[in-house]
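In: Pasting a predicted model and its sequence here:
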Amino acid sequence: MKERVLTGDRITGKLHLGHYVGSLKNRVELQNQYETFLLLADVQALTTHFENPELIKDNLRNVALDYLAAGINPEKATIFVQSLIPEIAELTTYYSMFITVNSLRHNPTIKAESKERGYKDMYYGFLGYPISQTADITFCKATLVPVGEDQLPHIEQTRKIVRRFNQLYQPVLVEPKPLVGDVPRLVGLDGNNKMSKSIGNAIHLDSTKEEVNEKIKKAKTDPARIHKMDLGHPEVCPIYAYHQAFRKEDSEEIYQNCKKGQIGCMECKRKIAQSINDLLELMRERRVEYQNNPKKVDEILVTGTERARLVAKETMQEVREAMGMNYFTN
């Protein structure tokens, strides 16, 4: 049997180039190697957007379109909606019975995100995010979970929950392994933060050619370069980081020319804008096909969710048997 991968996104907004570099590009490759499940995490989006559920509804299809436009093949990967798999909610409840609040409070990712958001008191759903994520991973018995370094504490928490469940009841759950990619976070257009939809320093995957050109034109560069012939410091320039991500084969030449003051920032921006537009052009073509056939997108989501639900039912049958909660079955 192929190993099974579980990955996905909280659907709080359209995806951007940071998502593509950090995960989506890798997912397109993974679907050819593993049995891949892609989660549209609408319930987990409520952990930070519970007061704005219409945002989640609007972005369900936007994120699905981003997946399909980027090259996710629904014949190879199962795209499904989290809230439509009730077994995930059931597993979340069971796991929460034997996980201490202290272990959740000390999760480094939870601590960092709560500080970033200025939470003095954490909501139950936000604090319990690692438990919900464990249910996402284990409902389909995923063996591999692609993550960045900052998400490793969540996966370790999942592994601990799985071990605890298997010790308490029966060894029916699979302990997943993290699949850590060596991909740096893409810095935002402001040069100060990672590319983020919430900060507004991102290039979205559905951007037009004109939007890409305009955003790159306004992007921050090396603050020490005032004139074209000034010696540059590409290591601190966001535009050079984009060259490394999208023009890897030519990035060393850009680096040397910038250091020597042999290329101006506008020329450097023009080159990277062209490369980004070349990348997005194929996505635009795919996106138009699906946008012109919205029923097809809905069919993909419904079919994927039905497929995931079948797997979930099988897992839950084993879980209930292990816990002795299969009351009326022989």
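Out: Everything's here; your move.

In: rest of the way, CA atoms for contacts and neighbours
Out: OK.

In: now the strands for the chain?
Out: 4-10, 35-41, 77-81, 144-147, 177-180 (DSSP state E).

In: Looking at those, which is nearest to residue 310?
Out: Closest approach to residue 310 among those (CA to CA): strand 77-81, 11.8 Å.

In: so how far is that closest one from its chain's centroid?
Out: Here the centre of strand 77-81 is set off from its chain's centre by 14 Å, with CA atoms, centre = their mean, to the nearest Å.

In: With stretch 289-297 instead?
Out: The mean C-alpha position of stretch 289-297 is separated from the chain mean by 23 Å, CA atoms, centre = their mean.

In: And for stretch 156-171?
Out: Chain-centre distance of stretch 156-171: 25 Å, with CA atoms, centre = their mean.

In: Pull out the buried residues from it.
Out: 156-159, 161-162, 164-166, 171 (16 or more other CA atoms under 10 Å).

In: CSV for those, including distance to residue 33?
Out: As requested, those are exported to CSV (distance: CA to CA, whole Å):
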residue, distance to residue 33
156, 24
157, 26
158, 23
159, 23
161, 27
162, 25
164, 30
165, 29
166, 28
171, 27
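
In: quick one: which of those is nearest residue 220?
Out: Of the buried residues of stretch 156-171, the one sitting nearest to residue 220 (CA to CA) turns out to be residue 156, at 37.1 Å.

In: Can you check which of the strands of the chain gets nearest to residue 202?
Out: For residue 202, the closest of those is strand 4-10, at 16.5 Å, according to CA to CA.

In: That closest one to strand 77-81, inter-axis angle?
Out: Interaxial angle of strand 4-10 relative to strand 77-81 (axes from the mean of the first three to the mean of the last three CA atoms, to 10 degrees): 40 degrees.

In: Which strands or helices does strand 4-10 pack on?
Out: Judged by 3 or more CA pairs under 8 Å, 6 or more residues apart in numbering; DSSP states H and E, the packing partners of strand 4-10 are strand 35-41, helix 42-49, strand 144-147.

In: here comes the other one, which I'd like you to weigh against the first:
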Amino acid sequence: MDAITRSAELELEIQANPGRFRVLTGDRPTGPLHLGHLFGTLQNRVRMQDLGVDLFVIVADYQVLTDRDVADRLAETVEGLVLDYLAVGIDPERATVFTHSAVPALNQLLLPFLSLVTVPELQRNPTVKDEIAHSRQASVSGLMFTYPVHQAADILFCKGNLVPAGLDQLPHVEITRLVARRFTERYGPVFPEPDALLSAAPVLLGTDGTKMSKGRNNAITLGASDDETARLLKGARTDAERHITYDPANRPEVSSLVLLAALCQDRDPVDVAAEIGNGGAAALKRTVTEAVNEFLAPMRARRAAYAADLTYVRKIIQVGNERANAIADQTLAEVRQAMGTVY
């Protein structure tokens, strides 16, 4: 069965019995989250949480080091990430938010897991190959190279059985399934083979016409002010044609702005473009700015309220770490029992 068909089946199963699913998802704390994250992953996390799926959200602080020498201002960035989660509707009463580095047993799983995959299998992973190609370092670290196995530990420590993913992330999920399967063959059943839940999320371009990214300074962050949003969108790339249409293949920059307005207004992008018509780029940018600021206003208000009490944010992380540690310790105990390393 192909991934798209299986994902459609999973959506029906989630609707029917959400309680049987545990999702592991998360982000590297390399900067504030932006509109690409919101429409790409964050809204889907909130949707699954609200359906009753057991949601684990990992702040992958160790993984910041995959493509940089040091992690600058990490505590501040981690807290900012949690503020973004709270702003969009992640509920710490129904979701577990935790940090990589605070769960030793999770990271210890990396050792036996590495014995289950070969170097050529890691070298063939297209996501790692792409990350290596775009790395800012002269050569990649062992942490970068083994990233898919570390991600397998993230997913399997809590026995996650559902992983939201884009098509480009399927190789990572396959590595996780491979690790789970080989562990079962070698030592016995401890881990499920998780399924990928494919996202139909749109790809939003940044203000420079390339993919919206934390590292490219081309993104509108969730915590940006109205004025900052207006300034960024005013400088967004468009094209020379005045009449506004929605044509992603031939007019990617214009179409991405139209799509952004449509997503914020919950409308068809074709209708949004038709409404702007001969108004040109100025009218397009004005429409997008108003739509984004109106859409983000309640999230920004919640974020500001939570930011006024970082003690609460730190408590969320502490409680999440405690729950993650309890689960990881139990899983590691089962692994040691299966491997015969209980002395």
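Out: Nice, thanks for sending it over. Everything numeric here is computed off the predicted structure, so don't read it as measured data.

In: a markdown table for the strands of the first structure, including distance to residue 213 of the first structure and mean neighbour count?
Out: As requested, the strands of the first structure are exported to a markdown table (distance: least, CA to CA, whole Å; neighbours: other CA atoms under 10 Å):
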| stretch | distance to residue 213 of the first structure | mean neighbour count |
| --- | --- | --- |
| strand 4-10 | 27 | 21 |
| strand 35-41 | 30 | 23 |
| strand 77-81 | 32 | 24 |
| strand 144-147 | 31 | 20 |
| strand 177-180 | 32 | 16 |
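
In: Present those strands as a markdown table; the columns should include distance to residue 196 of the first structure.
Out: Below are these laid out as a markdown table (distance: least, CA to CA, whole Å):
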| stretch | distance to residue 196 of the first structure |
| --- | --- |
| strand 4-10 | 13 |
| strand 35-41 | 18 |
| strand 77-81 | 23 |
| strand 144-147 | 17 |
| strand 177-180 | 21 |
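
In: right, so of the ones you listed, which gets closest to residue 305 of the first structure?
Out: Comparing the strands of the first structure by CA to CA, strand 77-81 comes nearest, at 4.2 Å.

In: so where in the second structure does the closest one end up aligned?
Out: The aligned range for strand 77-81 of the first structure in the second structure is 95-99, by TM-score structural alignment.

In: ok, average deviation of that stretch from the first structure?
Out: After superposition onto the first structure, stretch 95-99 of the second structure sits on average 0.5 Å from its aligned residues (mean CA distance after the TM-score superposition for the first structure).

In: quick revisit: taking the buried residues of stretch 156-171 of the first structure one by one, which sit in helices?
Out: Counting by DSSP state H, these place 156-159, 161-162, 164-166 in helices.

In: Quick check: of those residues, which lies closest to residue 276 of the first structure?
Out: residue 156 (35.5 Å).

In: residue in the second structure matching that closest one?
Out: Using TM-score structural alignment, the equivalent of residue 156 of the first structure in the second structure is residue 174.

In: Among the buried residues of stretch 156-171 of the first structure, which one lies nearest to residue 68 of the first structure?
Out: The closest of those to residue 68 of the first structure turns out to be residue 158 (CA to CA; 28.6 Å).

In: Contacts only, for residue 213 of the second structure.
Out: Contacts for residue 213 of the second structure (CA atoms under 8 Å, 6 or more residues apart in numbering) come out as 36, 206, 219.

In: Of those, just the buried ones, ChimeraX syntax please.
Out: Buried residues among these (16+ other CA under 10 Å), as a ChimeraX selection:
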select :36,206,219
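
In: Out of the contacts of residue 213 of the second structure, which comes closest to residue 170 of the second structure?
Out: Nearest to residue 170 of the second structure among those, with distances taken as CA to CA, is residue 36, at 19.2 Å.

In: Give me the aligned partner of the closest one over in the first structure.
Out: Per TM-score structural alignment, residue 36 of the second structure is aligned with residue 18.

In: so how far does the longest helix anywhere in the first structure sit from its counterpart in the second structure?
Out: Once the first structure is assigned using DSSP H, the helix that runs over the most residues is helix 294-323. Its aligned residues in the second structure lie a mean 0.8 Å from helix 294-323 of the first structure after superposition (mean CA distance after the TM-score superposition for the first structure).

In: Map residue 289 of the second structure onto the first structure.
Out: Under the alignment (TM-score structural alignment), residue 289 of the second structure pairs with residue 273 in the first structure.

In: Now do the same contact list for its match.
Out: Contacts for residue 273 of the first structure (CA under 8 Å, 6+ apart) come out as 212-213, 216.

In: same thing but at 6 Å, please
Out: residue 213 (CA atoms under 6 Å, 6 or more residues apart in numbering).

In: and what of residue 68 of the second structure?
Out: By CA under 6 Å, 6+ apart, no residues touch residue 68 of the second structure.

In: Can you tell me how far it is from residue 144 of the second structure?
Out: Computed as CA to CA, to the nearest Å, the residue 68 of the second structure to residue 144 of the second structure distance reads 10 Å.
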